[in-house]
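In: Okay, predicted coordinates and the sequence, questions at the end:
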Amino acid sequence: MIDAAAQMLARVGLNATSIREVTKLAEAPLGSTYHHFPGGKQELLARATHMAGDKVEALLVELLKGGAVQGLQQFLGMWRERLLRTDFRAGCPVLAAAVEEPVEAMHSQPRAAAAEVFARWQGHLASAFVAEGHDPAAAAGLASLVIASVEGAVAMCRALQDIAPFDQVAAQLLKAAVTP
C-alpha cells in the first residue's frame, strides 16, 4: 500500500490521492488501511513520502560513490529517463508532499516527511561536493540548487510535455558541479 501511495503521489499529487484509489492500485482491502495506518491518509502519505525518499536516497548514495560529478550525471539521467518512460506523467512524490496543503488537517505529516527527505538528499550531495574540493558553504548551496532545480525542471517538463527544460537544467548543474 505504501508503494501504491507513493505512485499516486507522483502522478496526481497529495490531495487527489485517495485511500480508496490507493487500495485499488495496491489490490488491498479498503478496511485494512485503517488497521495498518490508524492515522489515516496523513500517516499513509507520510510513510509513502519517506519510502520514496529512502529509495532515491539509497540510489543517490550509491551513485555518489563514483564521485560527485559522475553521480550527479547518473542521477540526472535517472530522472530524465523517468520523465520519458512515464510520458511526463510521473513527478516526484516528495515534491508533491511538500507543496500541497492537505485539505483535511492543519499539520501536514507528508510535508514534514518531505522536509526530512530533502535535508538528507542535500546532505549527501553537499558531502560529495566537499569531497571534490568545493568549499562547504558553496557545496551546501550547490546541493540545494541541484534539488530545487531538478524538482522544478521535472514540474516544467510535466507541464510542457517536453524534456528540453530538464536537459537545459542538467547541463547547467553539471557545469556548476565541476567548478569548485
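Out: Yep, that arrived.

In: C-alpha from now on. contacts and neighbour counts both.
Out: OK.

In: Most remote residue from the middle of the chain, which is it?
Out: Gly31 (28.9 Å; C-alpha atoms, centre = their mean).

In: and the gap between that residue and Lys24?
Out: Remark: distance between Gly31 and Lys24 (C-alpha to C-alpha, to the nearest Å) = 12 Å.

In: alright, now check it against this:
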Amino acid sequence: MAKSSAPSRERIVAGAADLISRRGLNASSIRELAKHAKAPLGSTYHYFPEGKQQLATEAVQYAGASVARILRGTLDAGPVAGLRAFLDAWRAIVVQSDFRAGCPVLAVAVEEPPAGETPPILTAAAAAFEEWEGLLADALLRHGAEPDRAPALATLVVASVEGAIAMCRARRSMQPLDRVAQQLEELIEGALDRPA
C-alpha cells in the first residue's frame, strides 16, 4: 500500500506551534500556519474544521505537553536537573532559530484575546503553565523544599524563564537566560538545604 503524501495531523500541529513561537497568533493566518507546516490548506481544514483557533489551541497543548515530557524525564534526578533541562530546551529553540522563536505558550498568553469569554487557547496556555509549575513544585517537595515555599518557587522558575526567553530574543543574546539560570539554581539549592 502506498504511503499518503498528506502531512500528519501532528506535523501540522508542531508546525503551527513553531510559527506561533516566531510570530504570535494574531500575526499568523490559518493559510500561513498550513504553509509553515508544509501542509495543503485543505488538509489543515480537514483535521481542524473549526479553523485557526482549534489548530492554535492544539499547538499550545502540544508545546505544553512537550515541555512537560522534558520535565517529567528529568525531575526525578532533582529540581536542579529539571531546571537545567527546562533551560536547555528553551536555549536550543532560541539559538537554533537565530533568536526568532520563543515559547508559543507565552506568545498566545500575551496577545489580546477576543472580547467576551475566555477563548480555549488561553485556557490551554494557562493549563500548560500550571502543569509545568505543578511538576516543578512536586519535585521540589520530593527533594526537601518546604511545602509552603515549593509552589511559589515553581511559579518563579516558570515566570523567570519565560521572561528571560523574551529578553533573549529582544537582545539577540543568551545572557538574560544565563543570568536567570544561575540565580534560579542558587534559589533551588537554597530551598532544598534544610538545617539538621
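Out: Received it, and whenever you're ready, just let me know what you need. It should be emphasised that the depicted structure is a prediction, and the values quoted were computed from it without experimental measurement.

In: Return the residue of the second structure aligned against the residue farthest from the centre of the first structure.
Out: Applying TM-score structural alignment, one finds that Gly31 of the first structure aligns to Gly42 in the second structure.

In: and the counterpart of Trp121 of the first structure in the second structure, which of the three is it?
Out: Residue pairing (TM-score structural alignment): Trp121 of the first structure is matched to Trp132 of the second structure. Following DSSP: H, G, I helix; E, B strand; the rest coil, we place Trp132 of the second structure in the helix state.

In: Spatially nearest residue to Trp132 of the second structure (excluding sequence neighbours)?
Out: Ala68 (6.0 Å; C-alpha to C-alpha, 6 or more residues apart in numbering).

In: Can you verify my assumption that that neighbour contacts Glu133?
Out: No. The pair Ala68 of the second structure / Glu133 is not scored as a contact, 9.7 Å apart, by C-alpha atoms under 8 Å.

In: one step back: any idea which element the match of Gly31 of the first structure lies in?
Out: Assigned by DSSP states H and E, Gly42 of the second structure belongs to helix 41-47.

In: and the helix or strand that that helix is followed by, how far from the chain's centre?
Out: For helix 41-47 of the second structure, the following helix or strand on the C-terminal side (DSSP H and E) is helix 52-74. Offset of helix 52-74 of the second structure from its chain centre (C-alpha atoms, centre = their mean, to the nearest Å): 7 Å.

In: again with stretch 122-137 of the first structure
Out: Worked out by C-alpha atoms, centre = their mean, stretch 122-137 of the first structure lies 20 Å from the chain centre.

In: buried set for that stretch?
Out: For stretch 122-137 of the first structure, a neighbour-count test (16 or more other C-alpha atoms under 10 Å) marks 122-130, 132, 134 as buried.

In: And Ala143 of the first structure, how far from Ala115 of the first structure?
Out: Look at Ala143 of the first structure and Ala115 of the first structure: by C-alpha to C-alpha, they are 15 Å apart.

In: And these two? Which one has more around it.
Out: Between Ala143 of the first structure and Ala115, counted using other C-alpha atoms under 10 Å, Ala143 has the larger neighbour count: 24 against 17.

In: Quick one: map the more buried one onto the second structure.
Out: Under the alignment (TM-score structural alignment), Ala143 of the first structure maps onto Ala154 of the second structure.

In: Do I have it right that its match meets Glu133?
Out: Yes. Between Ala154 of the second structure and Glu133 there is a contact at 5.0 Å, judged by C-alpha under 8 Å.

In: Assign Leu9 of the first structure to helix, strand or coil.
Out: Note that with three-state DSSP, the state of Leu9 of the first structure is helix.

In: mind listing what the closest residue to it other than its chain neighbours touches?
Out: Computed as C-alpha to C-alpha, 6+ apart, the closest residue to Leu9 of the first structure that is not its neighbour in sequence is Pro93, at 4.8 Å. Applying C-alpha atoms under 8 Å, 6 or more residues apart in numbering to Pro93 of the first structure gives the contacts 6-11, 13, 49, 52.

In: quick one: which of those is most hemmed in?
Out: Thr49 (34 neighbours).

In: Show me what it lines up with in the second structure.
Out: By TM-score structural alignment, Thr49 of the first structure lines up with Val60.
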